[in-house]
Structures are given as C-alpha cells and as structure tokens.
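K.L.:
Starting from these lines, generate the structure:
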Amino acid sequence: MRLAQDVLDAARAKDVMIATAESCTGGLIIAALTDIPGSSDAVDRGFITYSNAAKRDMLGVRDETLRTYGAVSEETAAEMAAGALDSSAAGIAVAVTGIAGPGGSEHKPEGRVCFGLALPSGVTTETVEFGAIGRGNVRAATVRHALTLLHRALTA
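P.N.:
So this is what the prediction gives:
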C-alpha cells in the first residue's frame, strides 16, 4: 500500500517512531505498516485492544470513560492514543475504535469509527461515519483513514 510507505517515509524524515492502538481493525493498521520491509526503523509497536479490559490494562483507558461514553467514542479513542504514546517509544500514535458490523444501534450505527491521534503536543480526535458498507469495507476504510491521519501529522 503506497500510503503506508508514505507514512513510513515521513516518519523517517522526522526521526519519529509510530505506535498504533487498535480495536475494530484488530491489528490491520500495524500490519499495513509492517508489511513493508525495513519498517522496523519507523514502527515501534501496535496495541490490539479489542476488549474493554485490554483498553484499560494495556492503554490506561479509565473505567469512568468507558462507562460514561462507551468503547466507541472520541473520549475512549483519545485515551487509547495517549496511552499508546505513553506506553511506547513512539513520537506519534493513532487509535481506532468503532462498529465495523454487522450490527450497531440507533446511537452507535454500523460504520461509525472514532479516531485518536496523539503527539507530544496533545491529542486530537474525530469520528467518521463510513456507513453500513460491510465489515471488511469499514475496516479497510478505517486503515486508510488512520494512515492518512498519520501522514498528515507527519508532513505538517
């Protein structure tokens, strides 16, 4: 994937390591980066935190955040991204949590994904509604969007 290569090149140019914190993608973002030979000079680690317990244990997401906002929220994505940055040697971390489908609810529909991006200067979040386009398509779109967020931040 050319975008993944571009992210790695941008990270190398800034001498920054990357970390990921993934829920709905189950490791697909870190896989896209590490599929590229030589990526170890720009990728530190990936956290696969599918369950709430993993989000708490590995990334320090607060129980209160999960109870108040749920796993699929910008608040949780922000804490996931910050936790990945704090628990790694990375200088940038991206986090994703969402409803890949099938299913969802009136309040949290299928295709909703919350993103967090952490840098030493702070954390930004956003929510993207990909729609009910199927589990595989939501996950693929999430990977592309996460890589785009990393690339933008690294080339800003």
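
K.L.:
C-alpha from now on. contacts and neighbour counts both.
P.N.:
Fine.

K.L.:
buried sites along stretch 65-83?
P.N.:
Within stretch 65-83, the residues that count as buried by 16 or more other C-alpha atoms under 10 Å are 66, 71-83.

K.L.:
Let's verify the residue nearest to Tyr69 when sequence neighbours are not counted: helix, strand, or coil?
P.N.:
Nearest residue to Tyr69 in three dimensions, chain neighbours excluded: Glu75, at 6.9 Å (C-alpha to C-alpha, 6 or more residues apart in numbering). For Glu75, the assignment made with DSSP: H, G, I helix; E, B strand; the rest coil gives helix.

K.L.:
wait, isn't Glu75 in contact with Asp63?
P.N.:
No: contact between Glu75 and Asp63 fails when scored by C-alpha atoms under 8 Å: they sit 11.7 Å apart.

K.L.:
Could you also give me the structure for this second sequence? I'd like to compare it with the first:
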Amino acid sequence: MTDAELMQLSTEIGTLLQAGGATVTTAESCTGGWIAKVLTDVPGSSGWFERGFVTYSNDAKQELVNVATASLEAYGAVSEQVVREMAEGARQKANAHFAVSVSGIAGPEGGSAEKPVGTVWFGFACKTSPTQAMCKIFTGDRESVRRQATACALLTLRDLFLKK
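P.N.:
Prediction:
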C-alpha cells in the first residue's frame, strides 16, 4: 500500500470514528509507531486519535500497557496472548473505544521455524465487544513487512469494527 493509499485509509477511519463519536489508540512493537503516524497525518485526528504506545521492548509492554510477565515468558512477545493484552491494556490506559496492537518479526534476523521473519500478530480491542487477534505472515524486506503490517492493522480496524 502506498503512502497515498495509507492516507486515504486513515482519513476514512477518522471519518468513521468521528461519526460514531469514538476514539482509537495503538500499541505497537514491530511497526514502531507507524500506525499512529499515518492516523495522525490526518488533519483533525486529535478529535478521534487518543494516543499511541510504542512498546518495542518487553519492559515497555509490561510498563506501558500491562502485559503480564508470565505471558511474555510463556508465549513470547510475538504471540496471540501478548497482542491481546497489549490491545486491552492500551484501550484501558487511553480510555479509548478501540485499540489496535501489533507485535512481529520484521527481520531480517530474529525469525525461527515456529515464527519466521514476517510473522506479525495483531490485537483489536473494543469497549463493547470481545478482543480479537489474528496472525499474518508477510514477505519482503523489513520496510515491506512493516508497511504491510500497518496497512493490515488499519484495514482490519476499519472492516472489523467501523464499517457495520
């Protein structure tokens, strides 16, 4: 997805959030704040974007969005359990209607047989419905994996919660 397409998608998300009187927050690891960046590129985003947490380290995940030490030890940072906790913790800390979380292995190193480079877990929390998570495996270099993860997070937020 190009920068222009990300801007268009972010604008659409902002319009939907504003129409519903809702807010969103992010908790990002492998995307390093890219999701928050494209959302806040939209003029007027202060009306619906609450805040972004860049929780790159395990300590940051624990301190900023209340991920349990036991979850990190049992499942690893790139896992369904951790992204669920990231999304729920961010949503609660920000008192937002929606939260998006992401944790993955952008590469070029860091992958394993169980979690190859390109593995990205996403969490989606909402005040009024159960937290959801999904995993995708993207291809390409570090920049490509991170861009694809950003686009996927935004598309899923829009389609899962906002376009009803």
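
K.L.:
what residue of structure 2 takes the place of the residue nearest to Tyr69 of structure 1?
P.N.:
In structure 2, the residue paired with Glu75 of structure 1 is Gln81, using TM-score structural alignment.

K.L.:
Confirm for me that that match is in contact with Glu73.
P.N.:
No: counting by C-alpha under 8 Å, Gln81 of structure 2 sits too far from Glu73 to count as a contact (11.0 Å).

K.L.:
Tell me how far the closest residue to Gln62 of structure 2 other than its chain neighbours lies from Phe161 of structure 2.
P.N.:
Nearest non-adjacent residue to Gln62 of structure 2, counting by C-alpha to C-alpha, 6+ apart: Ala68, 6.2 Å away. Noted for Ala68 of structure 2: a distance of 26 Å to Phe161 of structure 2, by C-alpha to C-alpha, to the nearest Å.

K.L.:
contacting residues for Cys114 of structure 1?
P.N.:
Taking C-alpha atoms under 8 Å, 6 or more residues apart in numbering as the criterion, Cys114 of structure 1 is in contact with Val72, Ser73, Glu74, Ala77, Val96, Thr97, Gly98, Thr125, Glu126, Thr127, Val128.

K.L.:
any idea what it aligns with in structure 2?
P.N.:
Superposed on structure 2 with TM-score structural alignment, Cys114 of structure 1 falls opposite Trp121.

K.L.:
Secondary structure of that match: a strand, I assume?
P.N.:
Yes: counting by three-state DSSP, Trp121 of structure 2 falls inside a strand.
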